[in-house]
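A.B. asks: got a predicted structure plus its sequence, pasted below:
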Amino acid sequence: MTMMELMRVVEQMDVETRYVQNRRLTARQLRARQREERRMELALMETAWSRLC
């Protein structure tokens, strides 16, 4: 394997690693957004129930 081929392989590995890390971060952000939406829905329901009672 020549030096140029080795450098390309290493660069490709770096790109793939960044892609996986970005995907994980995105999944983490998605879960956080879903938790926030659930909290907002619960707060709205509590407000609605408290006004009914």
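C.D. replies: Yes, it's here. Numbering: from 1, shown residues only.
A.B. asks: only C-alpha atoms for contact and neighbour calcs from this point on.
C.D. replies: Fine.
A.B. asks: mind checking how far the one helix or strand residue 23 maps to is from the chain centre?
C.D. replies: In this structure, residue 23 sits in helix 3-52 according to DSSP states H and E. In terms of Cα atoms, centre = their mean, to the nearest Å, the centre of helix 3-52 is found 1 Å from the chain centre.
A.B. asks: before we move on, what about stretch 37-53?
C.D. replies: 27 Å.
A.B. asks: identify the residues contacting the most centrally placed residue in the chain.
C.D. replies: Centroid-nearest residue in the chain: residue 26, 2.1 Å away (criterion: Cα atoms, centre = their mean). Shown in contact with residue 26 (Cα atoms under 8 Å, 6 or more residues apart in numbering): no residues.
A.B. asks: one more structure, for comparison:
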Amino acid sequence: MNIFLRISLARSHIEMERSVIEMALKKTKIAKIRIIPSRTLQHFMQKECTKQ
């Protein structure tokens, strides 16, 4: 598959997911959502696992 087609498909998929999240937020009336980057989450999990 052409790389530009893949990028285009990925972008449209992201836009679709974003609109679904926005609709869900409007329904639940949550004003703000914080998206945690996977690296930060991974770092936190490693820290928590080494504590035990």
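C.D. replies: In hand now; what should we look at? Predicted, not measured: the structure shown is a model, and the values here were computed from it.
A.B. asks: TM value for the aligned chains?
C.D. replies: TM-score for the superposed chains, counting by TM-score structural alignment, normalised by the length of the second structure: 0.54, backed by 29 aligned residues with a Cα RMSD of 0.4 Å.
A.B. asks: quick one on the thing from earlier: for residue 19 of the first structure, see how far away the residue nearest to the centre of the first structure is.
C.D. replies: 10 Å (Cα to Cα, to the nearest Å).
A.B. asks: and what of residue 6 of the first structure?
C.D. replies: 20 Å.
A.B. asks: what does residue 46 of the first structure give?
C.D. replies: From residue 46 of the first structure to residue 19 of the first structure the distance is 41 Å (Cα to Cα).
A.B. asks: residue 37 of the first structure: neighbour count?
C.D. replies: 12 (other Cα atoms under 10 Å).
A.B. asks: revised request: answer the last question for residue 25 of the second structure.
C.D. replies: Neighbour tally, residue 25 of the second structure, other Cα under 10 Å: 14.
A.B. asks: ok, now residue 12 of the first structure?
C.D. replies: 12.
A.B. asks: ok, now the one 5 residues further on?
C.D. replies: Other residues lying near residue 17 of the first structure total 12 when counted by other Cα under 10 Å.
A.B. asks: how about it, what does it touch?
C.D. replies: Taking Cα under 8 Å, 6+ apart, one finds nothing in contact with residue 17 of the first structure.
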